[in-house]
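what's the 3D shape of this:
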Amino acid sequence: MGANSSGVQFHILGPLRIEVDGEPFPLSGTLPACVLGVLLLERGRVVPLHRLVTAVWDDDPPETGSHQVRKAVSVLRKRLPGGERLLLTESGGYRAVVNEEQVDAGLFTIRLRRAEEAEKAGLASNAAEELGAAGDLWRGRVLQGLGRSVLESVSLAWEEKRLAAAEHRARLLLELGQSAALVGEMRSLVEQAPLREALRGLLMLALYRSGRQAEALEEFAAIRDTLARDLGVYPGPELLALHEAVLRQSPELHVPARRHGTSDAPPSFVPPVQSPCTLPYDVADFTGREAELERLTFLSEQSRSGGTRIVLVDGMGGTGKTALAVHAAHLLLADYPDGQLYVDLHAYTPGEEPENPASVLAALLRTLGVESSRIPEDMPSRIALWRAVTARRRVLLLLDNAATAEQVRPLIPGSAHCLVLITSRTRLVELEGASWLPLDLLSAEDSVELVARSVDRERLAADPGAVDELVRLCGYLPLALRIASARLCQRPHWSVRKMADLLRDESRRMRELRSGELSVAAALTLSFRSMSEDTRTAFHLLAAHPGSSLAVDSAAALLGTGVDEAGEILEHLLDVQLLRQRDRDRYTFHDLVRSFARSLSGGGDGVPEETRQESAERLLRHLLWSSEHACGQLFPQRAAYPVPLPDPAGVHLHRFGDAAAAVRWFRAEHSVLGDALSLAERQGLHEYTVLLARNLVYYLHNQGYHEEYAQVCATAVEAARALDEPLLLGLSLTNLASACWQLDRFRTGRAALGEALELARRVADSRAEAAALSRMAVFQWSLGELPAAVASYQAAVALHRRHDSERETAETLTNLCDVSVLLSHPAQALEAGREAAAIARRIKDRALEAGALAELVPALLVSGEPHSASHHAEAALHLAEELEAPPNIVRALLARATVRLAEQDMAGARVDAERALNLTQLHNFRTREASALNLLGRVRLAGGEAAEALTSHASAWRIASPIGLRLEMAAALSGKAAACYALNDLARAADHAREASLLRARMGLLAPEPPEIVAC
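The predicted structure is shown next:
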């Protein structure tokens, strides 16, 4: 593999296919595929942009053709591993930097070179084998399916290379006397190129040398008639001469003497060819695995530099490795006529020791006809005899349940005509030349089908939801699915729902997944018992991790080790298939493996309760300190409450180089932190619950996960009450109120804030009082109590300044800016908004800066600064999108839509308002959804769509009215009035205008009415 994109393989000899580390890598879109295909064809050479455009669109490219090609290259660079280094921009074009071995067309060329070298050395058999391997690389026409004329012409050139190689190989095999075996292959080639005289001549010669003179003459008649009919010509002189020689049975057509150096004769002691088959029976209900079977077949056809084909199927116990390998072996029987052999190596068989390779070799040799007396005693001689016996045979060898590479290596035949299938719970990475097929779980659809093969389909159809839950609780593991199906068959009066209910209880899941000799627990126990005692302990502690995925540093915390040592343990568990890996440096337990580990906790295989509790507390301390550092990067100026944190001694502290790294960490550990809170709550570690919650809610708020935000805050409030710690309780209540505002639970939020204010004043904590006042003002603003909101904001700002809480000061000033605009105090609004933005820039809080810039936009518009308003809206949106923060993106979009509406850019305003509306609905931002609907209504009305505007404002009213959101209620009424007026429904327009005026007056909005109300 090349250094530029290690592990990436490109296949262009047929439909474009990409593989990464042996697995298919999907690439959507014809345009990127076409561009990549052309660059791979010209591997290492610069392809000018205009040539790429022509290759994609032939002679009729669109005006945006060059732009689309550039975009396609950009997409490829982002999607392909190492894409930035793989596709380079050079001299007005692009160049694909890939090694020859990374493209099947390059491998084809390599094989042709090797064939030429072998033939020069007098090794005709080796040359023919290389040419055969070259032909096996083809899966169809070059870049088949892309259908461009430029590619079609290139495809024809490559097709000529393929046929020329096939002809050369046929000539070599004819010289080697392999005429009969060549006939079928030559007929297939003739069907593909019926007018190619050289191919037809080689087929005629192969038939003649196989004693089939009449058929050889029939082939000549066939091409003579075809040429006359299609082209109006006669066969060429070479074919005519061959026809004459066949008619005369000329001696010159006989097989030539064997070339020097090409003898492949086996030693004299090799027995005659036998064709034994010792494969187990193929299961009748084998289900699914189409992709795996296709992959296994593909791998079985790939020669490893002329060596034996070796395919290793690995996976956790119960995934059906043996069933797949046996099924595949039965499908491939015809390709290996000299024997299909099965050996169970007993690596994980209860009560059995792994098989000794020497004993296995003796058994294999006897199966192939070697007398026991002729089998050597010493291992080297036994291996040599095995390789000699299989040297000229096509044998399929299935080695099931392998333990190590050392156990398998002596059993590998020495012939390139043999296939070795190996199954193991361990990836035998030391086995040279092997291809790997990791066997994962079944898909949900195939899991249901596997159950349906055993259980009456009518019974399943009675409750399809229960069937889906059953297969999910079985973890899509074939062994578990077979056991559950067997139990349902044994108990015909059980419903599928009853079986699912039994499995839902994790404490008894392992007991339920047992039927006769089949048991998930037994299958996993074999892997568990093979580990050292220390690794078993680590397995228990890691299974107690609360989240669905496990990072290496979290594993180190659980185990009380260094990160490197923890990584080695994780990799070992991965090797023995007790862990899975979905992302780099993150590991997961299969649900049944985790259940298995927890089922052992109470027995002799468990670990002491004290050890588990210490492990859990180490993890909580690690997550707390890591989240503390992440918040330090994301919110550097958050209020520094005097909260004592647990001692970080012995904890691997996760450091973050920048805010982006902190966001990535929070995104990866998001669910883990939530589950860790539950763990802390269950174990009564209330301090960890409160402090972890405080850090997590910053991220949840920033990402718009408001339901979870509220749940986490409620948990923190209960933990703080249990601690009887007023400071932490006030902090948790204030956070709960913020979550309630986002969810429009105004009554609950105001009650929480009232308690928080009372606590703060009782203990004379002015910092906590300022935080509570800031949030109380938000509720007052939402409910239309605007003068009260201004007073609360101003009081909060004064307290925040006293404590130098710059972030809280800026956040409060941002909200004060918004209210001041509503109350027609533009100077106050501008002052507050500009100071908020300046503070946010100074403390490098980009999320806060985005919010401040967005709220400044209306103040700038009413102050007659439209250009500045537009600039601020663009800057706010850029920051918000860079941070991927949905709440701030919505605010910025609404701000820019307002500017565009003022500029009469109706199309742009509509796009922004609709995008903001989509985001609010996606993330359930009800308050902002009402704002977006009202703004969209204004845009529609300005664009002459009065009826649609009325619909938008009516929807805003339905959202705002039940929760008492007076500002949006008033805006909805004003909008409905204007829409009705435009529709000439003057009575309704007047009614809506009157209601809007009354509501505005109750909110203290005594400034002139909006134009839409005045018009009515």
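
okay, CA-based contacts and neighbour counts for the rest of this
OK.

And the residue nearest the centre of the protein?
The residue lying closest to the centre of the chain (C-alpha atoms, centre = their mean) is residue 582, at 7.7 Å.

you'd agree that one is in a strand?
Yes. The assignment for residue 582, made by DSSP: H, G, I helix; E, B strand; the rest coil, places it in a strand.

who's in contact with the closest residue to it other than its chain neighbours?
Leaving aside its sequence neighbours, residue 582 sits nearest to residue 588 (C-alpha to C-alpha, 6 or more residues apart in numbering; 7.4 Å). Listed by C-alpha atoms under 8 Å, 6 or more residues apart in numbering, the contact set of residue 588 reads 548-550, 579-582.

switch the cut-off to 10 Å
Counting by C-alpha atoms under 10 Å, 6 or more residues apart in numbering, residue 588 touches 542-543, 545, 547-551, 574, 578-582, 594.

Which members of those residues define the maximum pairwise distance?
547 and 574 (17.6 Å; C-alpha to C-alpha).

And the residue of the chain positioned farthest from its centre, how far from residue 171?
Distance from the C-alpha centroid of the chain, by C-alpha atoms, centre = their mean, peaks at residue 248 (66.8 Å). Counting by C-alpha to C-alpha, to the nearest Å, the gap from residue 248 to residue 171 is 21 Å.

Next, the structure of the following sequence, for comparison with the previous one:
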Amino acid sequence: MTVGDGGAISLSFSVLGPVQVRRPGGELDLGPRQQRLILALLLAAAGRPVSLSGIVEVLWGQHPPSSAVNVLHRYIGALRRMLEPDLPARAAGRWLQGDANGYRMTFEADQLDLLRMRTLTARARSAAESGHDGEALSLYQDALALWRGPCAGAAELGASDHLVFTVVDHECADLAREATDLGLRRNDVRGLLPVLRHMAEVRPWDEALQAQLLLALSADGHQAEAIALYQDVRHRLAEDLGVDPRDELKTAYQMVLRANGTRPVRLDTPTDPAPTAVPAPKPSAPRVLPAQLPADLGYFTGRDEARSHALDLIDQALPAQEATPVLSIDGIPGIGKTTLAIHLAHQLATNYPDGQLYVDLHGFDPEPAVMPPAEALQGFLNALGIPDSDIPVSDFARAGLYRSILAGRRILIVLDNARNADQVRPLLPGTPGCLVLITSRLRLTGLATTHSAHLLTLGVLTLKEARDFLATRLGARTSADPEATDEIIERCGRLPLALAVVAGRALAHPDHRMSDIAEELRAEHGSLDGFMGDDLDNNLRAIFSWSYLLLSPDAAHLFRLLALQLGPDLTIPAIASLIGAPTPDARRLIGQLVRTGLLTEHSPGRFSTHDLVRAYAQELVHRHEDEQDRRQAVRRLVDHYRRTAHAANRNLNPTVGIDPPEVTGAVVVTELSTPAAAMAWFTVNWPVLKAVVQYRLDDGDATEAWQLVLSLMQFWQNEGAAHDWAGLTRACLYAVTRAGDDFGRAHMSRGLAGALHLLGDNDAAERHLHEALELFSRLGCLGEQSVVYRNLGMIGLARKNFSSTVTYLERALHMARRAGSSTEQVNDLTMLGSAYIEMDQHDKAFEILHQGLRIAEEHQDLRGQGGCRWGLAEYYSATGDLVASLAEWKLTLDISRRVGWLTNIIECLIAVGDTALALGDRAGARAAWQEALGLLDHRRLPYTADVKLRLARLEKAVKIDG
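This is a model prediction of the structure:
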């Protein structure tokens, strides 16, 4: 048995693949997923501390439960006991240690495979620099042999996209490419091929790695496999991403085709013949210290969070020194990307004593002005002291010369306004020591894959940042009229460029008050005329147009129609409906808009435009689309929401009393197959649906408005959103009454009664229910009458008027049976059972509830089963069988979660906690109530105070007993 320091048993840790811990005699059981994830995070940090907040974010994302820190400490304790079973209580331990900075693992370099890999890599590089290529290649192979798969098996742990793991994965990919590069030079790649094949398989989108595998296969005589691999990668890129291979992969393929069985040349070898060899640059090139950064703003304000985050990302990347840190800042036009990048560069310049390089790549200027990488390289080489006569003609040779000069130097490089990743790849250094800052309207995810780039997306300024922005430029004028200042900020959409244009105008007219400027913007009625600068660089319309002119005709058509959207954002099916195109075509056009910065994917599958960008689209849509085309586009969009809402509601309430809306073939309906999916769709689309209802009311179409509201009522009930429910339903009731639509009036009267009941106004609710009952009776709607009678029974139950309650519920059940509605029968039986429990007629309640449960199970009515089990939980509680009651509450809770009924989930959790406490299970009660409190966060539901009171009483009781 191996014994470490202090007599502790020695362990070995592995994170280059699924996380493992071994001791003499076997592998340790690492426990549940979250515990393994914590250990994986600490191992991937390789001895560096990981903060509590960092661990919490990996485990629970941006919305951790209130008990997160306590749960985390329990996992840490469990890990310590697993690693050191004999560790005394509260002892620090050898392996897992905590301090003010968080938690970290401590071990020797040979005890963690990641550190062993780094040690071998450093020795390999040293051997290569000394000219011992054979020894270097052997060390590279030993280092790569430690790699078993993606870092920590993060995908299985549910954290595949976390930065700590992806950085290690990129490091391993860089190592594989580096080793393959040396193997190709020595014509000795056979020992690298197994790991290279495996790594390329798990990193299918890493085109640089795929390119190296192509060359290695060809060099080892596997020409046919190399060609087949390229075709497979090309097909995969086209099918899955809708893109072609980039230049690096296409060039490697051409080299394979030209090789004809001979060893292909390397990617950075000049392919054009030259009469004389390029001289080695490092000995002959003069040590010029470039200082190309544009001036920093003397009044830089705001962006504190973004600036701090950017510096943190850079600081995290620097200690490893495995490659040059790359930070890519993206965002919409006018968001302040260049300003932030230049400000960061000036802050960091003293750390890079060999100078600063800067280039504006004009990535989104009109096409002829876009700078090719070769031209940028020439400018950089000139700045580094290389005359034109010594700069190679070949792009690859030019990039190689540039990387050679940068090797060993510490230079800060700013690549401004990049069009795509391909434009900047040749400008990236090949060795550690430098820092690269990039700005682009496009999120350069390809650089994250191939160069471990950190990506930072800028949003609009916060209100405070915008106020500081104007105050720094305009002084006391802003504080003298804060209301006008805030109006200006909102009319500028908190876009830095728009604020700068307005500030410039204010400085040119020092006699203008802030209220005068606000009035000028107000008079423009949301157009861009108020943001016209003195030149193209600060003219919003011109800057937006540069992106617009890059679009294909179909994408430009989509951009114009985006001005017609009815809510804050759009999904892909909604956009497809807006333009009347199939979903794949819409997805392709969306990609163009995102790449040009005119559309932002603010959350997965949801797209929005800045208010001023939409104002630009508004100008264009009225200029290029006639009124009929605009109305048809809005018609398709409205139909998308109406039809999808109806289908979603059928998942929540199968007894919808209206037929599906008729739509044209050009409308795409979102497929929602489960109640949970329907609730999720309603939740994220609620702001848009509210806008659609208001649009139809404003347009005078009361029928479409009330039918959409009817589709929303079950969602409102599930969420407990009584105020929204009452507001829109009352508006529709007024509209249908004026229109003489008795069917709509009946539905809206009944619907308004439901909202009023939740709000506690049972008198008004009862009046509306009697009005609905009269209308439904006149129209002969049996199923709807059953629902109204049940609603009247609910009000009677709330008032403890049991005789009227039973009368109404029995009428409801009679109507449901006549209508042949099993769902309504179950609902009526559930309510009747609850009434009999209240009346202490327990045997009758038990019989009725089981009758309803049999019908619900026979018809696979999940909601009905939940209602009946709720009643049974109340029955067992009333009869004193708390164990059975708790079991039924838990079954009801599970069903409520499956159907996405939030109010039921919260009430069930409260009941589970109450019953658990009555059974003496304080921990179970606390867990249930804390979960309920977490669900109540930021929601207007009347349970928060009760749950907090329960938790406070529990903690007080624990302290007294303790």
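
before we move on, the earlier item: per the alignment, name the residue of the second structure opposite the residue nearest to the centre of the first structure.
Aligned by TM-score structural alignment, residue 582 of the first structure pairs with residue 602 of the second structure.

quick one: contacts for that match?
Contacts of residue 602 of the second structure by C-alpha under 10 Å, 6+ apart are 459, 569, 608-609.

quick revisit: so which of the contacts of residue 588 of the first structure is the closest to residue 13 of the first structure?
Checking the contacts of residue 588 of the first structure against residue 13 of the first structure by C-alpha to C-alpha gives residue 582 as the nearest, at 30.6 Å.

what's the first-to-last distance across stretch 509-522 of the first structure?
Distance between the two ends of stretch 509-522 of the first structure: 13 Å, counting by C-alpha to C-alpha.

I misspoke; the intended subject was stretch 897-907 of the second structure.
With C-alpha to C-alpha, one end of stretch 897-907 of the second structure sits 12 Å from the other.

any idea where the helices of the stretch 201-350 of the second structure begin and end?
With helices called from DSSP state H, counting those that start in this stretch, the stretch 201-350 of the second structure shows them at 207-219, 223-236, 247-259, 281-284, 304-317, 337-348.

Pipe those into CSV and attach distance to residue 814 of the second structure per row.
Listed next are these as CSV, based on distance: least, C-alpha to C-alpha, whole Å:
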stretch, distance to residue 814 of the second structure
helix 207-219, 68
helix 223-236, 60
helix 247-259, 72
helix 281-284, 94
helix 304-317, 63
helix 337-348, 68
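
So which of these is the most surrounded?
Mean neighbour count (mean count of other C-alpha atoms under 10 Å) peaks for helix 207-219 among the helices of the stretch 201-350 of the second structure, with a mean of 25.

The first structure: matching residues for that one?
Taking TM-score structural alignment, helix 207-219 of the second structure hits no residues over in the first structure.

give the contact list for residue 517 of the second structure.
Counting by C-alpha under 10 Å, 6+ apart, residue 517 of the second structure makes contact with 484-485, 487-488, 502-503, 505-506, 509, 523, 530.

Could you dump these into a markdown table and include neighbour count?
Converted to a markdown table, those look like this (neighbours: other C-alpha atoms under 10 Å):
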| residue | neighbour count |
| --- | --- |
| 484 | 19 |
| 485 | 23 |
| 487 | 18 |
| 488 | 26 |
| 502 | 23 |
| 503 | 19 |
| 505 | 18 |
| 506 | 19 |
| 509 | 11 |
| 523 | 12 |
| 530 | 21 |
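
Closest one to residue 798 of the second structure out of these, please.
Among the contacts of residue 517 of the second structure, residue 487 lies closest to residue 798 of the second structure (C-alpha to C-alpha), at 47.2 Å.

what about the residue nearest to that closest one when sequence neighbours are not counted, neighbour count?
Distances taken as C-alpha to C-alpha, 6+ apart place residue 518 nearest to residue 487 of the second structure, at 6.5 Å, with adjacent residues excluded. For residue 518 of the second structure, the neighbour count with other C-alpha atoms under 10 Å is 19.

I'd assumed residue 478 was in contact with residue 518 of the second structure.
No. Residue 518 of the second structure lies out of contact with residue 478 (C-alpha atoms under 10 Å); the separation is 11.6 Å.

what touches both of these two?
In contact with both residue 518 of the second structure and residue 478: 484-486, using C-alpha under 10 Å, 6+ apart.

Now, those residues that are in helices?
Mapping those onto helices (DSSP state H) picks out 484-486.

could you redo those residues as CSV and give each row distance to residue 618 of the second structure?
Converted to CSV, those look like this (distance: C-alpha to C-alpha, whole Å):
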residue, distance to residue 618 of the second structure
484, 25
485, 25
486, 24
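
Return the distance of residue 414 of the second structure relative to residue 547 of the second structure.
Distance, residue 414 of the second structure to residue 547 of the second structure, using C-alpha to C-alpha: 22 Å.

now the strands for the second structure?
12-14, 20-23, 26-27, 96-99, 102-105, 326-330, 356-360, 412-418, 435-440, 454-457, 570-571, 600-603, 606-608 (DSSP state E).

related to what we said a few turns ago, so which of the ones in helices among the shared contacts of residue 518 and residue 478 of the second structure is the closest to residue 98 of the second structure?
Distances from residue 98 of the second structure to these, taken by C-alpha to C-alpha, are shortest for residue 486, at 45.6 Å.

Distance check, residue 505 of the first structure against residue 998 of the first structure.
In this view, residue 505 of the first structure and residue 998 of the first structure are 58 Å apart by C-alpha to C-alpha.

meant to ask about residue 320 of the first structure, not that
To residue 998 of the first structure, residue 320 of the first structure is 72 Å away according to C-alpha to C-alpha.

do the same with residue 469 of the first structure
The value you get for residue 469 of the first structure to residue 998 of the first structure, if C-alpha to C-alpha is used, is 55 Å.

And for residue 216 of the first structure?
Using C-alpha to C-alpha, residue 216 of the first structure is found at 102 Å from residue 998 of the first structure.

Which one's more surrounded, these two?
More crowded of residue 216 of the first structure and residue 998, by other C-alpha under 10 Å: residue 216, with 24 against 12.

which residues does the more buried one contact?
Taking C-alpha under 10 Å, 6+ apart, one finds 200-210, 243, 246-247 in contact with residue 216 of the first structure.

Next: residue 61 of the first structure.
By C-alpha under 10 Å, 6+ apart, the contact set of residue 61 of the first structure is 50, 53-55.

One more: residue 129 of the second structure?
For residue 129 of the second structure, the contact set (C-alpha under 10 Å, 6+ apart) comprises 123, 136.
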